[in-house]
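Student: Here's my sequence, what's the structure:
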Amino acid sequence: MTKPISGFSKLTKEEKIDWVTANFTQNAAQSKKILQTYWNQNDSVQQLHDEFIENTITNLYVPQGIAPNFLINETLYAIPMAIEESSVIAAASKAAKFWLKRGGFKAKILGTEKVGQVHFIFKGDAKKLESFFTYLKPVLLAESASLTKSMEKRGGGITDIVLKNKTDELANYFQLHATFETKDAMGANFINSCLEQFATTLKKEATRYDAFSRQEKDVEIVMSILSNYVPNCTVRAEVSCPVEDLKLSAELTPQQTAEKIIQAIKIAQIEPYRAVTHNKGIMNGIDAVVLATGNDFRAVEAGVHAYACRNGRYSSLTHAQIENGIFKFWIELPLALGTVGGLTNLHPLVKLNLEMLQRPSAQELMQIVAVAGLAQNFAAVSSLVTTGIQKGHMKMHLLNILNQLGANENEKATLTEYFKTNPVTHHGVEIQLSSIRK
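Tutor: A predicted model of the protein is given here:
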């Protein structure tokens, strides 16, 4: 039985690999070879990767592709997308090409406010706490001035601090709810630094406040942390065209196609089981761009899904309607993104991806990412209501199946041609490959 290890983080990378492969893999030599295969051959680049996280032993590469022909607010983009799932980039590219001839995508920022909170316990008179906060607020701003100076030069900073009484939900629980503008930075470190200073000032000033009793002076700071729920840091993206342009299927008229798309959206608005998969498809596009631009896709995911249930039921992020013969399709969602700081300044490929996107501001990147999500959803829903999702997806997945089955290049070429006119299933590919080999 393998024993726990002490001081693992102090080992060299090679020593970590030796320990892991010796204790947790069946063939240590083969496992080490696989891990080393994925090291970057440029030592300086690999060192950079090693220092991004702790206990690095290798790199797990995710394919990056380009979805071209995205016309957004009259500017043409080729969008880098990093994702492992088949058909995502093909679907986004197909949607981009369709809307390119119809005026492209329109996008606008609805808000850029970010949020952080100091959570604390106060066992005392809430009225006295409110009076104390009136005195405290300017002190909070003054004592965080050194932290906000650089951000304020760029037009950002703290926009407000309010005291929230949450004692109806949890005994003695209050919070300082602060809002921020962080411009082109995602701002997590800036916000958290401000919040920790707020907490220090709150605790210190409480001990000095004459109106508080001894118990009231003993404010307990629970934690100080930004929120990834940013319902006022939002973006809207939309497309529209005459209904007759929706000639997407030989079996359906454009009017029928438009109506089925709208019905599919309405189902996702009222049926959570469908809404989760519907929104997951949107996030295929969003996460791929967020990852390629060095942003935090986990934070984006958490915030977006919270936003999807802001009205008490998990629901679709996209909407559609027909108005005066015009089909309209749009999305509104929160996106806290940055184009300076973090990996955007460190990762060479991230820097190149931002260059390919014409060095966008954070607000421009919000619009690009929202458009990628909308395009992905249009491609998915229009396929679902016409040909079905599997036809296109499985054709894209064919190469993965052939690689799993060990097909050589000649077999791949033969079967790719065969499955141009035949449905793709894993079992069907196995049968045809076996037939060729016989």
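
Student: okay, CA-based contacts and neighbour counts for the rest of this
Tutor: Fine.

Student: Look at L76 and give its secondary structure.
Tutor: strand (DSSP: H, G, I helix; E, B strand; the rest coil).

Student: any idea how far it lies from K106?
Tutor: 12 Å (C-alpha to C-alpha, to the nearest Å).

Student: V62 is in contact with E85, isn't it?
Tutor: No. Applying C-alpha atoms under 8 Å, one finds V62 not in contact with E85, separated by 9.6 Å.

Student: which residues does the spatially closest residue to V139 that is not a sequence neighbour contact?
Tutor: Spatial nearest neighbour of V139, chain neighbours left out: T201 (7.7 Å); criterion: C-alpha to C-alpha, 6 or more residues apart in numbering. Contact analysis of T201 by C-alpha atoms under 8 Å, 6 or more residues apart in numbering lists 139-140, 143.

Student: Let's compare: structure for the following, please.
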Amino acid sequence: MNHKPIEGFSKLSKQHKIDWLINEYLQGNQEYQKILQQYWNDNPDLQKLHEEFSENTITNFYMPYGIAPNFLIDGKLMALPMAVEESSVVAAASKSAKFWLERGGFKTTIINTEKLGHTHFIFKVEAHKLLHFFNFTLKKKLFEATEDITANMRKRGGGILDIKLIDKTSELADYYQLKASFNTVDSMGANFINSCLEQFGKTLKDEVAQSDAFSEDEKNSIQIVMNILSNFTPDCIVRAEVSCKIDDLKDDSGISNEEFAWKFKQAVTIAEIEPYRATTHNKGVMNGIDAVVIATGNDFRATEACAHAYASKDGKYKSLTHCTTDNGIFRFWIDLPISVGVVGGLTNLHPLVKFSLALLGKPSAQELMSILAVSGLAQNFAALRSLVTTGIQKGHMKMHLFNILNQFGATEEEKQYFVNYFKDKTVSHHEVISELNKLRNK
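Tutor: All right, here's what the predicted structure looks like:
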């Protein structure tokens, strides 16, 4: 079927958008309209609020919102909100939390909170001449030009930390950067940083035009390419860790504490040297982090991009977590680069985001960094614990059991039957369907 493009789609009402989609792409099937309407909120004001979060909204897309209790973080007992659709993520985090609750809990350290942004520009000028101009004229002017923008942030203890000129001409002809570092306190700070950077670009061009340091040809050559924050924040780092005596690990899988510690450390080391394993390893870390990021209204795409870039910072993709078993002590930790906020964005708008932050005790941005690092470390501990003992599928497929049963409209009685049936068996899709057919044919 050849579909026709549409002009002015964004200007249509919600109902007209839906009508066009159903007629153009779904052969006029009104059943799909019912599906969309099923997920509208009964409260029209709340529905309107959701629709204004994004463009061209026609319905809501729901995800399970779960709670992982028993997290002891820096001496404080917490329940973590997790918005995630993947089976076993919340259960695994909860299991890790309970395991470490009895062994002193999770400890965190904020290593740094510096965020970055750049003005990227092309300038046909000798580097030493530009550097002299930057050091003795431009840098001061950049701070002065952004005083109005940074005033409120400076009152809260943040602002622009430093500005540097970066020479990248060896990689691209005539390419330079103004690299700025920021402290955005409790906000993620994207709008603040980008506003500062856009002013940098204007001030840079104006100051070059007025300077006697450059020829007319040089002045005419400057081009501001873009002004944009970086989602790679290698100096906005939190560490989360757990430790205990190897004798206190007491894993219930039937292997000795020493064998468990040895296998666990080998699994982490393999992820540190083997990118194929590291990718899946870090995906598991991000299962825990993203679920809390989404529940608190933050940008999970930014946290993903930053974490994976950091995992590659040494030129090879590696594990985000690390483990030692020295002198009879098991130690497991993560150094996580992450930029999040607890003010701005959806934090004062989305009802469940407000609930999540209240549940966490209305944390500061630094406290939320710690919580996220702990969530990722706990998730990774649970995954590795399963991998080196019973295998990943036993627990994962038990959580997946209800997804399979729901596909076939299982009743509550049938679900309970299968919970008992698979108590001592590994769940498989084939086995579920085969046994369900037998049960229904009786």
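
Student: TM-score them against each other, please.
Tutor: TM-score for the superposed chains, counting by TM-score structural alignment, normalised by the length of the first structure: 0.99, backed by 438 aligned residues with a C-alpha RMSD of 0.8 Å.

Student: Quick one: map the residue nearest to V139 of the first structure onto the second structure.
Tutor: T201 of the first structure maps onto T203 in the second structure, with residues paired by TM-score structural alignment.

Student: So its match lies in a helix, does it not?
Tutor: Yes. Under three-state DSSP, T203 of the second structure sits within a helix.

Student: the strands in the stretch 1-150 of the first structure, which residues?
Tutor: Under the criterion DSSP state E, counting those that start in this stretch, the stretch 1-150 of the first structure contains strands at 64-72, 75-82, 106-109, 114-121.

Student: could I get those strands as TSV with mean neighbour count?
Tutor: Shown next, in TSV, are those (neighbours: other C-alpha atoms under 10 Å):
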stretch	mean neighbour count
strand 64-72	20
strand 75-82	20
strand 106-109	18
strand 114-121	23
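
Student: Out of those, which is closest to T386 of the first structure?
Tutor: strand 64-72 (22.8 Å; C-alpha to C-alpha).

Student: same for that closest one, what does it pack against?
Tutor: strand 75-82, helix 88-100 (3 or more C-alpha pairs under 8 Å, 6 or more residues apart in numbering; DSSP states H and E).

Student: separation between the aligned partner of K362 of the second structure in the first structure and A126 of the first structure?
Tutor: Aligned by TM-score structural alignment, K362 of the second structure pairs with R359 of the first structure. Distance, R359 of the first structure to A126 of the first structure, by C-alpha to C-alpha: 49 Å.

Student: re earlier: which of the contacts of T201 of the first structure lies closest to L346 of the first structure?
Tutor: For the contacts of T201 of the first structure, the nearest to L346 of the first structure is E143 (31.0 Å; C-alpha to C-alpha).

Student: What residues does the closest one make contact with?
Tutor: So E143 of the first structure contacts 197-198, 201 (C-alpha under 8 Å, 6+ apart).

Student: residue contacts, the one residue sitting closest to the centre of the first structure?
Tutor: The centroid of the first structure falls nearest to F297 when counting by C-alpha atoms, centre = their mean (3.1 Å). Going by C-alpha under 8 Å, 6+ apart, F297 of the first structure touches 287, 290-291.

Student: How about I273 of the second structure?
Tutor: 318-319 are the contacts of I273 of the second structure under C-alpha under 8 Å, 6+ apart.

Student: Try it again at 7 Å.
Tutor: Counting by C-alpha atoms under 7 Å, 6 or more residues apart in numbering, I273 of the second structure touches K318.

Student: repeat for N55 of the first structure
Tutor: S9.

Student: Kindly provide the distance from it to Q46 of the first structure.
Tutor: From N55 of the first structure to Q46 of the first structure the distance is 13 Å (C-alpha to C-alpha).

Student: Could you export the helices and strands packed on strand 64-72 of the first structure as CSV, including distance to V424 of the first structure?
Tutor: Converted to CSV, those look like this (distance: least, C-alpha to C-alpha, whole Å):
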stretch, distance to V424 of the first structure
strand 75-82, 25
helix 88-100, 17
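
Student: For F419 of the first structure, which of these is the nearest?
Tutor: Short answer: helix 88-100, nearest of these by C-alpha to C-alpha, at 17.5 Å.

Student: Average offset of the closest one relative to the second structure?
Tutor: On superposition with the second structure, the mean distance recorded for helix 88-100 of the first structure (mean C-alpha distance after the TM-score superposition for the first structure) is 0.3 Å.

Student: On the three-state scheme, the nearest residue to K108 of the first structure once chain neighbours are set aside is what?
Tutor: Among residues not flanking K108 of the first structure along the chain, R236 sits closest, at 5.5 Å (C-alpha to C-alpha, 6+ apart). Using three-state DSSP, the structure places R236 of the first structure in strand.
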